[in-house]
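**Student:** no sequence for this one, just the structure:
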């Protein structure tokens, strides 16, 4: 027999009256109701002032601190498009912040190719998470991002924070909390450094298949004119016309060598994994880093391990994870109706051997 929403909520209130403070996941188990449904009912009861929510648990309002014996453990679900390289540090930051707060982090992976964000989020919700840190697979080639792709994000039954993603203005997901790196500022740091070395034109070699790559490309288009720098068409790390869309560093090195023959000897490369392969390929073409070409990589995951060590733009990856987790906990702990926060953290430039310059380069 189907139980109405009113009946479910009456049963929820009765259990809370009997037990005082109850974790939402325990409430779902006790009532034999899916956790997702209980969260929706709890949210409605809280909005009506009949329940108070805190730390993933519920209690009657104005029951006082004596009815809360301590902070219950919280479970935070985190969705990322990959593990390894960039997101390892973001995850590490969130994990450290969760441990400090007494919370537990549960990881879900929706690979770039799979595009199954919603299915992975549903699995995290079924596991009983109290809140979500989300890095959706919004690709630069999408109609940025399609409204239909975002409505479900605005209808989640638990609080959520976007991580290293910014929703389209006016879209439902734009009303979610968000924490990310200001990649356009990161590109500006690189361009400014190269300009200070005397370069008047800077190349960009970049991927085109990730959110960060799109931000880096936009930062280059916007930043170079601000500094009075000349630009060239972006060198795509995926060689045009190749049967398989995989990075082709040898082809990129050839494009850089041809530009160097025209006097352009400064290049920003997204990302480290691709940039680290370029110095030996350029050397095979008669160009040394940094003597003949100044090279900056973007991401700073492997840059220090290159030969020579690469100057790199370093987004605050760990700090992004920490700030996102802290923001989510504040959302869980705070009163209803708090305004959404959009927080952008600034990257830094780590200057290493790969950026020499004699002031005569263009």
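**Tutor:** That came through fine. All figures in this text were calculated on a predicted structure; none of them were measured in a lab.
**Student:** please make it C-alpha for all contacts and neighbour counts, starting now.
**Tutor:** Will do.
**Student:** test my guess that residue 133 contacts residue 160.
**Tutor:** Yes. Counting by CA atoms under 8 Å, residue 133 touches residue 160, with 5.7 Å between them.
**Student:** who touches both of these two?
**Tutor:** Counting by CA atoms under 8 Å, 6 or more residues apart in numbering, the common neighbours of residue 133 and residue 160 are residue 328.
**Student:** in the stretch 251-362 of the chain, mark out all the strands, start to finish.
**Tutor:** Per DSSP state E, counting those that start in this stretch, the stretch 251-362 of the chain carries strands over the ranges 266-270, 294-298, 311-314, 342-345, 348-350.
**Student:** got TSV for the ones you listed, with distance to residue 99 and mean neighbour count too?
**Tutor:** Listed next are these as TSV, based on distance: least, CA to CA, whole Å; neighbours: other CA atoms under 10 Å:
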stretch	distance to residue 99	mean neighbour count
strand 266-270	32	26
strand 294-298	29	29
strand 311-314	25	27
strand 342-345	22	17
strand 348-350	26	18
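**Student:** comparison target, given below:
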């Protein structure tokens, strides 16, 4: 005979209601009780009938997560966090990779709605009309990293402005005044916030923003390399470079190395994200953004909407970043 929820409760020494709360990922259960119930489940080989629960509650036990690209380091970290937290709540996740395509993003939204997912997490949604479509269908939604100003949606993102400002302030304290920036694609909120942080730090220090010291990239290593080649032609060239992500910073470092510059003796570099940073030579100083915590909170926001407990959360969630100092920065050369 297959074990029942009553068998699990008896072995764990708790009520069936407590077992049910553990199975549904309720946060009101203590960690010690949760572990005891999970051990009883494993020992008995109990299988939770999620399908039966879904039919009873008219839910599927599925969440959708749409990401712009699974190829880079950011989306996989977010996807892992969303899935980890969703499973704690008893949900499985359908991961959709839009390849930053408007058509694919729209198609995946349609597929997820057809599958009657209980909620959706969207990382950097491309079009506002897509998230409006989800809201109009009454499906709970949480956004990770908005591309544009939106209102009326639950979202979570890193403090891009302060992270960038802190990075440039760090370079200023090291004596740098010709500080270049490799930005992300123009027109996105993410890129704009990081540029604003860069410009604010310079302005606060009385350093004018020089348009020649800004170059737009596309978050790829190759675009960072190309931007640095242009900076190297300037007279005088910059003594420090802040890049809007680690890949572009590493591409810029490679261009500087090919030009015979020593890092950090001749030029300093800072990235953003803290993903590839430890793999560069020398290791890259980078703004660390809490990717795992962002993904976890996004999953919590969706599930809270499903369960009617969203009043416990804020609609706008901006998580702090911090500068991870390594070996790519030094005093400004004399």
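**Tutor:** Yes, it's here. Computed from a prediction, not measured in an experiment: that's the story for all the values here.
**Student:** any idea what the TM-score is?
**Tutor:** Laid over one another, the chains give 0.73 as their TM-score (TM-score structural alignment, normalised by the length of the second structure), with 277 aligned residues with a CA RMSD of 3.0 Å.
**Student:** most centrally placed residue in the first structure?
**Tutor:** residue 164 (2.2 Å; CA atoms, centre = their mean).
**Student:** for the residue opposite residue 182 of the first structure in the second structure once aligned, give its distance to residue 302 of the second structure.
**Tutor:** When the second structure is aligned by TM-score structural alignment, residue 182 of the first structure is paired with residue 159. Separation of residue 159 of the second structure from residue 302 of the second structure (CA to CA, to the nearest Å) stands at 21 Å.
**Student:** so which of these two has more stuff around it?
**Tutor:** residue 302 (24 against 20; other CA atoms under 10 Å).
**Student:** any idea how far residue 74 of the first structure is from the counterpart of that one in the first structure?
**Tutor:** Counting by TM-score structural alignment, residue 302 of the second structure corresponds to residue 328 in the first structure. Distance, residue 328 of the first structure to residue 74 of the first structure, by CA to CA: 11 Å.
**Student:** and residue 129 of the first structure, what is it in contact with?
**Tutor:** By CA under 8 Å, 6+ apart, residue 129 of the first structure lies in contact with 74-77, 106.
**Student:** what do you get for residue 161 of the first structure?
**Tutor:** Residues near residue 161 of the first structure by CA under 8 Å, 6+ apart: 132-134, 176-179, 324, 327-328.
**Student:** just the buried residues of those residues.
**Tutor:** Neighbour counting by 16 or more other CA atoms under 10 Å classes 132-134, 176-179, 324, 327-328 among these as buried.
**Student:** what sits closest to the aligned residue in the second structure for residue 306 of the first structure if chain neighbours are left out?
**Tutor:** Alignment note (TM-score structural alignment): residue 306 of the first structure maps to residue 280 of the second structure. Excluding its sequence neighbours, the residue lying closest to residue 280 of the second structure (CA to CA, 6 or more residues apart in numbering) is residue 250, at 6.6 Å.
**Student:** tell me, how many neighbours does that neighbour end up with?
**Tutor:** The burial count for residue 250 of the second structure: 28, using other CA under 10 Å.
**Student:** ditto for residue 280 of the second structure
**Tutor:** Residue 280 of the second structure has 18 nearby residues by other CA under 10 Å.
**Student:** from residue 245 of the second structure, how far off is it?
**Tutor:** Taking CA to CA, one finds residue 280 of the second structure at 13 Å from residue 245 of the second structure.
**Student:** same check on residue 68 of the second structure?
**Tutor:** 16 Å.
**Student:** more neighbours, these two?
**Tutor:** With neighbours defined as other CA under 10 Å, residue 68 of the second structure and residue 245 compare such that residue 245 has more, 27 against 21.
**Student:** the more buried one matches what in the first structure?
**Tutor:** Match for residue 245 of the second structure (TM-score structural alignment): residue 271.
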